[in-house]
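Engineer: From the sequence below, what's the structure:
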Amino acid sequence: MDVRTSGGQGGAPADGPGPHPDELPDGLVVADARGLVVCFNAAAARITATPPARALGRPLEQVLPLEDLEGRRWWRLTDPYGGLAIRTGQPERNLLLPGGREVLVSARYVRARPAGPLQRLVVSLRGTEARRRTERSHAELIATVAHELRSPLTSVKGFTATLLAKWERFTDDQKRLMLETVEADADRVTRLIAELLDISRIDSGRLEVRRRPVDLVAAVDRHVRAHIAAGQPQDRFVRRITGPLPKLWADPDKIDQVLGNLLENAVRHGAGTVTIEVAPTRTKAGDEGTAVTVSDEGPGIPEESMSRVFTRFWRGSKRGGTGLGLYIVKGIVEAHGGAITVGRSPAGGAEFRFTLPVGTPAVLA
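Structural biologist: Below is the predicted model of the structure:
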C-alpha cells in the first residue's frame, strides 16, 4: 500500500489498488522512516479514542504510548528504528493503552533491502473484547462440564465401590437397581461427551452432514411413541401433517437429535398439549423445503429471553441440564442450510419452528 499524507481521512490515498485503510476491520497505524505517523485509519481512531487529525504527523511513540503488562514502555523495549536491522516485525501480543485498556498489537518492519534502514513501520491494532468473550465462554464451558460430570461419576463410583465391597449382602433386586442407576449415569456422561464433540465441530465449522432420505413424519411418530412408552399420556400429543411433503435429504441421526431435543423441552419444560406440525414450505432463498413446528401450552419463554435461547448455556426458569441443547440444535439446522426460530404459540407456550431445504443426495465416492 502506497501510504502518504495526502488523500483520504486516515492519511492514505483515496484511490488506487487495494482497500482504503478506513475499510479495514483492524486498526492500522503507519509511521515513516522518521517515526512520524502517516496513516491512522478509522479503526485505530476508535480503538485508541484518538482522532486521525491529532495523530497524523506526530511521533509514533506519542500517538501510541504503549506499555507491556509489567508497565514498561514498549517502543523503548523493541526499538524498531534502532536495534538489530535483521528484524522483520513483532508478533501479536497484549499491550496497554493509557488508562490500562488492553489492546492486541503486532508490527511489521518494512525495509528497502534486507538489513537496511527502516522505511516504514506498520502497526496493527485489535480490541481484546472478542477474545475475552471467547475465553470467558471456554471457561464457562469447562466449569459447566466439570459440574455436570461430577454428579454421575460420583454416583457410578459410589455404587460400584459398594457392590464390590458388599456384593453378598445385597439381594438380586437391589443389585439390579444399583446397576441400572450406574447404566443411566454412564449414559448421561456419554450424552455430555457427545454434546461437547458437537459443539467443537459446530464452532470450527466441521460438523459433517451425511445426507440420506429422511421421513420426517416417521421420525416424529417414533419420538412421540418413545415419550408415551416413558409414561406420558397419549392424548398429550397432537400431530398435524400437511401434505404432500417434498422428499427430504438430510442426516437422519442429526435430525433425530433436533426432534428429540425440541420434544424433550416441550414435554419437560412446557405444559398441556404438545403439538407437532409438519408442512411443506419455501426457504428464504425460494427453494422447496419442509417446516417442523413444536409448540406447547406452558408459560412460554419471556420476550426478553428469546434473543438468547440459542446461545450457549441459556437456561429458562426451572431448566436443568447444561444449557447446550438448543445451541447444538441451531448448529445442526444451519449445517443443513436451514433456519430455526422461537416464538410464542397461539396457546401461550413456547413455539420452535425449523425449516430445512430438500437438500441434495450425498455424492458417493
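Engineer: Every contact and neighbour count from this point should use C-alpha atoms.
Structural biologist: Will do.
Engineer: Which element, helix or strand, includes the closest residue to residue 110 other than its chain neighbours?
Structural biologist: Nearest-residue entry for residue 110: residue 120, 5.1 Å, with adjacent residues in sequence omitted and distances by C-alpha to C-alpha, 6 or more residues apart in numbering. Residue 120 is part of strand 118-127, with elements assigned from DSSP states H and E.
Engineer: which secondary structure elements does the helix or strand following that strand contact?
Structural biologist: As assigned by DSSP H and E, the chain's next helix or strand after strand 118-127 is helix 129-166. Packed against helix 129-166 by the contact rule (3 or more C-alpha pairs under 8 Å, 6 or more residues apart in numbering; DSSP states H and E) you find helix 172-203.
Engineer: mind listing what's buried in the helix or strand that the helix it packs on is followed by?
Structural biologist: Going down the chain from helix 172-203, the next helix or strand is strand 212-214, by DSSP H and E. Buried residues in strand 212-214, counted by 16 or more other C-alpha atoms under 10 Å: 213, 214.
Engineer: In this structure residue 353 contacts residue 279, no?
Structural biologist: No - if you go by C-alpha atoms under 8 Å, residue 353 and residue 279 don't touch, sitting 10.9 Å apart.
Engineer: Which neighbours do these two have in common?
Structural biologist: Here residue 353 and residue 279 have 291, 292 as joint contacts, going by C-alpha atoms under 8 Å, 6 or more residues apart in numbering.
Engineer: Sequence B follows; please return its structure for comparison with A:
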Amino acid sequence: MSIDTLTGRFAALTLLFVALAELFVLVPAVSNFRMDYLQTRLEKAQIASLALLAAPEDENITADLESELLANAGVYNVVLRRDDVRQLVLSSPLPGPIAATYDLRESSLFRNGIASVRQLLDRKDEVIRVIGAPVNHAGQLIEITLSTAPLRAAMSEFGLRVLITSAVLILLTAAVLNLAAQRLILKPIRRVISHMASYSASPEDTRLIITPDARIVEVREAETALASMQATLTQALKQKERLAGLGQAVAKISHDLRNILTTSQIFADRLEDSDDPAVRKAAPKLVNSITRAVNLCETTLAFGKAEEPAPTLSRFDLRGLVDEITEAETLLSEGGDAIGTVDFVVDISSNLVIRADRDQLHRVLSNLIRNARQAIETSGNSGTIEIAATETDQDWIIRVGDSGPGLPQKARDYLFQPFTGTTRKGGSGLGLAIAADLVRGHGGKLELLRSDESGTEFRVILPRGALIENFDVE
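Structural biologist: Below is the predicted model:
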C-alpha cells in the first residue's frame, strides 16, 4: 500500500491521529499511576507505624523487625504527626540527601504530570520526601522518604504496558477504519474511476454512461455531474460525426456541381450576344445567379478542407483595399433588383498602412461588407455602410457597420458557426465562419459589437505585435 494512494494516506493519518490521542492519554495515565504508587507507600508506612505503636511501651522492637517493616513499606523513614506532635516512628539511614518534597494533599493534575515526566526522564536515583494525610484520620499527617529508582521502574513498566496496549488498539482501529473507508468511500470512488476509463475507451456508446446510485451525497453529486457531461459529450460526438459525413458528401457534390456550373457560366455569357432582346435582358441575371452558385460551391469546398494557408504578411494601403471592395459591391448593388440604394462611407486615412495578408483580409472585409449590403437590400430600404479604421500602439482596428435591420437572436447565437449563422435565404452560413478563422490566423479576433434595430457593427482587431516568424513574409 503506497503512501501516494488515497488508502495509504488515510491509513497514515489514522495511525498518526490515534497515536497522538494515545500520547495525550499516556501522560495522565502515568501521572495517576505515580499518585497511586506514592499513596500506596503512605498507606503501607502507616500500617507499619501503627503496628509499632500498638506494641507495649515496655517492649522495644528489634532492629531486624524495624528493617523488615520499612522494607515491606518500601520507604526509609516514617514520621507521624499526632496531636501536634511530630514523631519519628520508623527510621533507617538515608543513602543521600533529600532531593525533593511532594505534598500529596496539595497535588494537582498539572503538577503531578510535570513531576511524572521529570522523574521518567531523570535517570538518577534520588531520595524524595512524600507527605500525605493518614487514612481513617489516624493522625494529622504522615511523612515518608523513599528512593526514586523503584518508582521510576514501576512507572516505566506501566507506561510500556500502556504503549503496547495502545499500539494494538491503534493497529486494530486503523485496520477497521481502513476497511470501512474501503467499503464506504474508496469503493464508490473506484467505481467512478472505472466508469470514466470505460467511457473514455468508447465515448460513443451510450450504455457506458454512468448511472448515479452512490449513497454518499458528494460521490452521488460527482456521478450526476459525470453522467451529464458524458451524455453531452456523446451527443456532441454523434453530432460531429454526422456533420463530418454530411460535409464530405456536400464537398463531393459541390466539386461536381462547380464543374457543371462553370460550363453553364461559359454558355450563359454568350447569351448576351443573342439577337433576342428578352434573352439579352435575362442573360445578366442568369450569369449572376450562376456566378453566385459557383462561389457557393467554391466556398463550401474551401471550408470542407478545414485548412487555410498561413498568412503571407505584407505592408499595404488599407484605404486602397477597402475602395476596391466597395467599388465591386457598388456595381453588384446597381446591377441587382434591390429597391433601396446602399451608400458606402469610408473613414480611413490614406496614410494608414497595415501589415497583413492582403488576399485574406480582402476576403474578410468583402464578406462583412457584402453581408451588410445584402441585409439592407433585403429590407427594401435604403441604407448606409460605414467602414472605418484606427490604429493603436498594439493593434489595427477595422469597423464595418451598417444601418440595416440588425440580426435576429438566433443568428447572433450561432454567428461564427458554419451552416448555422446565416439568415439570408440561400446562404450557406460559411462566410463569417471562414472570416473568423482568417482573422484568428493573424492572431486577431472578429467581434460583433452590436446588432439591433439601428444596424449591425463588426470589429476586426489585428495585432501589430504579431511575431513575424510565425508567418510567411513578403
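Engineer: Map residue 274 of the first structure across to the second structure for me.
Structural biologist: With TM-score structural alignment as the criterion, the equivalent of residue 274 of the first structure in the second structure is residue 384.
Engineer: would you say that match is within a strand?
Structural biologist: Yes - assessed with DSSP: H, G, I helix; E, B strand; the rest coil, residue 384 of the second structure lies in a strand.
Engineer: Looking for the alignment partner of residue 432 of the second structure in the first structure.
Structural biologist: Aligned partner of residue 432 of the second structure by TM-score structural alignment: residue 326.
Engineer: Do I have it right that its match meets residue 311?
Structural biologist: Yes - in this structure, residue 326 of the first structure is within contact of residue 311 by C-alpha under 8 Å, at 7.5 Å.
Engineer: The two: which has the busier surroundings?
Structural biologist: residue 326 (21 against 15; other C-alpha atoms under 10 Å).
Engineer: Based on its surroundings, how many neighbours for residue 52 of the first structure?
Structural biologist: Residue 52 of the first structure, neighbours per other C-alpha under 10 Å, totals 22.
Engineer: Could you do residue 277 of the second structure as well?
Structural biologist: Using other C-alpha under 10 Å, residue 277 of the second structure has 11 neighbouring residues.
Engineer: Disregarding flanking residues, what is the spatial nearest neighbour of the match of residue 432 of the second structure?
Structural biologist: Leaving aside its chain neighbours, residue 326 of the first structure sits nearest to residue 310 (5.2 Å; criterion: C-alpha to C-alpha, 6+ apart).
Engineer: who touches that neighbour in this structure?
Structural biologist: Applying C-alpha under 8 Å, 6+ apart, we find residue 310 of the first structure in contact with 326, 327, 330.
Engineer: Relative to residue 397 of the second structure, how far out is the match of residue 274 of the first structure?
Structural biologist: Going from residue 384 of the second structure to residue 397 of the second structure by C-alpha to C-alpha, to the nearest Å gives 20 Å.
Engineer: And residue 185 of the second structure, by the same measure?
Structural biologist: For residue 185 of the second structure, the distance to residue 397 of the second structure (C-alpha to C-alpha) stands at 56 Å.
Engineer: which bit of the first structure covers the helix or strand harbouring residue 89 of the second structure?
Structural biologist: Element membership of residue 89 of the second structure, judged by DSSP H and E, is strand 85-90. The aligned range for strand 85-90 of the second structure in the first structure is empty, by TM-score structural alignment.
Engineer: Now do that strand: which elements does it pack against?
Structural biologist: helix 6-53, strand 77-82.
Engineer: Of these, which is nearest residue 379 of the second structure?
Structural biologist: Comparing those by their distance to residue 379 of the second structure (C-alpha to C-alpha), the top pick is helix 6-53, with 65.5 Å.
Engineer: The residue nearest to residue 326 of the first structure pairs with which position in the second structure?
Structural biologist: Residue 310 of the first structure maps onto residue 416 in the second structure, by TM-score structural alignment.
Engineer: How is its match assigned, secondary-structure-wise?
Structural biologist: Residue 416 of the second structure ends up coil, using three-state DSSP.
Engineer: before we move on, the earlier item: return the residues in contact with the match of residue 432 of the second structure.
Structural biologist: Contact partners of residue 326 of the first structure, counting by C-alpha under 8 Å, 6+ apart, are 261, 309, 310, 311, 312.
Engineer: one step back: out of the helices and strands packed on strand 85-90 of the second structure, which comes closest to residue 68 of the second structure?
Structural biologist: It's helix 6-53; of these, that one is closest to residue 68 of the second structure (C-alpha to C-alpha) at 9.5 Å.
Engineer: Give the burial count for residue 31 of the first structure, as a bare number.
Structural biologist: A total of 25 residues lie near residue 31 of the first structure under the criterion other C-alpha under 10 Å.
Engineer: right, I mislabeled it, should have said residue 418 of the second structure
Structural biologist: Residues near residue 418 of the second structure, counting by other C-alpha under 10 Å: 17.
Engineer: re the thing from before, what comes up buried for the next helix-or-strand element following the strand holding residue 89 of the second structure?
Structural biologist: Using DSSP H and E, the helix or strand that follows strand 85-90 of the second structure in sequence is strand 98-103. Neighbour-count burial for strand 98-103 of the second structure flags residue 102 (criterion: 16+ other C-alpha under 10 Å).
Engineer: List of residues touching strand 98-103 of the second structure?
Structural biologist: Outside strand 98-103 of the second structure, the residues within contact range by C-alpha under 8 Å, 6+ apart are 126, 127, 128, 129, 130, 131, 132.
Engineer: Try it again at 6 Å.
Structural biologist: Applying C-alpha atoms under 6 Å, 6 or more residues apart in numbering, the contact partners of strand 98-103 of the second structure are 127, 128, 129, 130, 131.
Engineer: Now do the strands in the stretch 201-350 of the first structure.
Structural biologist: Remark: strands assigned in the stretch 201-350 of the first structure by DSSP state E, counting those that start in this stretch are 212-214, 237-241, 248-250, 274-282, 288-295, 339-344, 350-357.
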